[in-house]
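S.K.: The sequence and its predicted three-dimensional model are supplied below.
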Amino acid sequence: MKRNLLLLLSLIVVLVVYNSCKKERQSYLPTLLTSSTWELASVQVTTYQGSTQLGTATLNTNCQLKQTFTFNPDQSCSYQNFICRSDIASGKWQFSDDKLTLQANMLCKDTVPGGKDTVDAPFLNARIVNLGSYSLVLETGDINEYSGSTKKRVIRRFAFVHQ
């Protein structure tokens, strides 16, 4: 009887350990990202010199176009109306190994000061500030926190909500 009980307990322990290890390899992040389309809520641009914040501006406050970011389970993605331009940019996305950075290789048309058109990959290396059921916040630009004390850097913060 003791032997059967010991065998049963050993089997239960093995099953629990196996099931726990199996779950470590799974990630809920792709499901959060691909569950539906993300709509842009705001874009903030913050300028720093070293660690000192010089100013913050909110962009696209007068844009009448709905800007959406769509991530698909096959790792394709698209951004509609980037920076309030009637256009669709497409590419591929993936998470970095540590799941802290979103990498999307799509090229978007942008306008720089002076009215000159340019092509940019704004989400090629985007730090994930927040990814939840209802919101996604990405930071792009000079996100390296170890810049020199005299170097100016610009960080763009894109905030999205589920559509």
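M.R.: Happy to help now that I have it.
S.K.: contacts and neighbour counts: CA atoms only from here.
M.R.: Fine.
S.K.: Secondary structure class of Thr31, three-state.
M.R.: Of the three states, Thr31 takes helix according to DSSP: H, G, I helix; E, B strand; the rest coil.
S.K.: try this one side by side with the last:
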Amino acid sequence: MKNKIPLILVLGLVVINLLSNSCKKEDNSNIPHLLVSGTWQLASLQVSNYVGDQRISLDTLNDSCTLTQTFTFNANNTCTYTNFACQGQTTTGSWTLAANKLYFASDMVCKDTVPGGKGALRDTVPFSNAQIVTLGTYSMVLQTGNVQPNYSPTSRRRIVRYGFIRQKAITTQ
């Protein structure tokens, strides 16, 4: 009986531990906090064209742009992009994260450098379905375009990859 008391005590502690750890946990994702933690400045923009999984071209865009392009996410789920496609414009919209926190969508409409009808710049929704490739304290990489995981081996796909760096917030004293 003397040897059974420590065994019963250990089993009791194991049961209590299992019951306390089986409760549903809160969503502790830090992705929304990282998105809204500052202004993101565009550092690189690449366009890859694929046939199936074979990349047939890689183009770097905006390498001669002198305008600073920034993307800002706000805690109230609004966002602002300034100077999209190296055009002097400020565009606002709203954003939402997917349940898996790997994609976000924005309804922001920007003017693109590709001419539309009658010589006007065409409207585009560049982040209507954006995949978050990397997101950290100081950098963020987004992919847009045909980013679905399943595709046919002969389908043509275009993926635009945006690389951002977080800008330090300027505080006034």
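M.R.: Right, received. Where do you want to start? Keep in mind it's a predicted model, so treat the numbers as computed, not measured.
S.K.: care to give me the TM-score?
M.R.: After superposition, the two chains reach a TM-score (TM-score structural alignment, normalised by the length of the first structure) of 0.85; 157 aligned residues with a Cα RMSD of 2.5 Å.
S.K.: Spatially, what comes nearest to the residue most central in space within the second structure if we skip its sequence neighbours?
M.R.: Taking Cα atoms, centre = their mean, the centroid of the second structure lies closest to Ile132, which sits 3.3 Å from it. For Ile132 of the second structure, ignoring the flanking residues on the chain, the nearest one in space by Cα to Cα, 6 or more residues apart in numbering is Leu142 at 4.9 Å.
S.K.: Tell me which helix or strand the aligned residue in the first structure for that neighbour sits in.
M.R.: In the first structure, the residue matched to Leu142 of the second structure (TM-score structural alignment) is Leu138. In this assignment (DSSP states H and E), Leu138 of the first structure forms part of strand 135-141.
S.K.: Kindly report the same for Ala105 of the second structure.
M.R.: Assigned by DSSP H and E, Ala105 of the second structure belongs to strand 103-106.
S.K.: what's the neighbour count on Leu65 of the first structure?
M.R.: When neighbours are defined as other Cα atoms under 10 Å, Leu65 of the first structure has 14 of them.
S.K.: My read is that the residue nearest to Ile132 of the second structure contacts Val133, right?
M.R.: Yes - using Cα atoms under 8 Å, Leu142 of the second structure makes contact with Val133 at a distance of 5.6 Å.
S.K.: who's more crowded, those two?
M.R.: The residue with more neighbours, out of Leu142 of the second structure and Val133, is Leu142; 20 against 14, by other Cα under 10 Å.
S.K.: Distance check, that one against Trp40 of the second structure.
M.R.: The spacing between Leu142 of the second structure and Trp40 of the second structure, counted by Cα to Cα, to the nearest Å, is 12 Å.
S.K.: Repeat that for Pro149 of the second structure.
M.R.: Counting by Cα to Cα, the gap from Pro149 of the second structure to Trp40 of the second structure is 26 Å.
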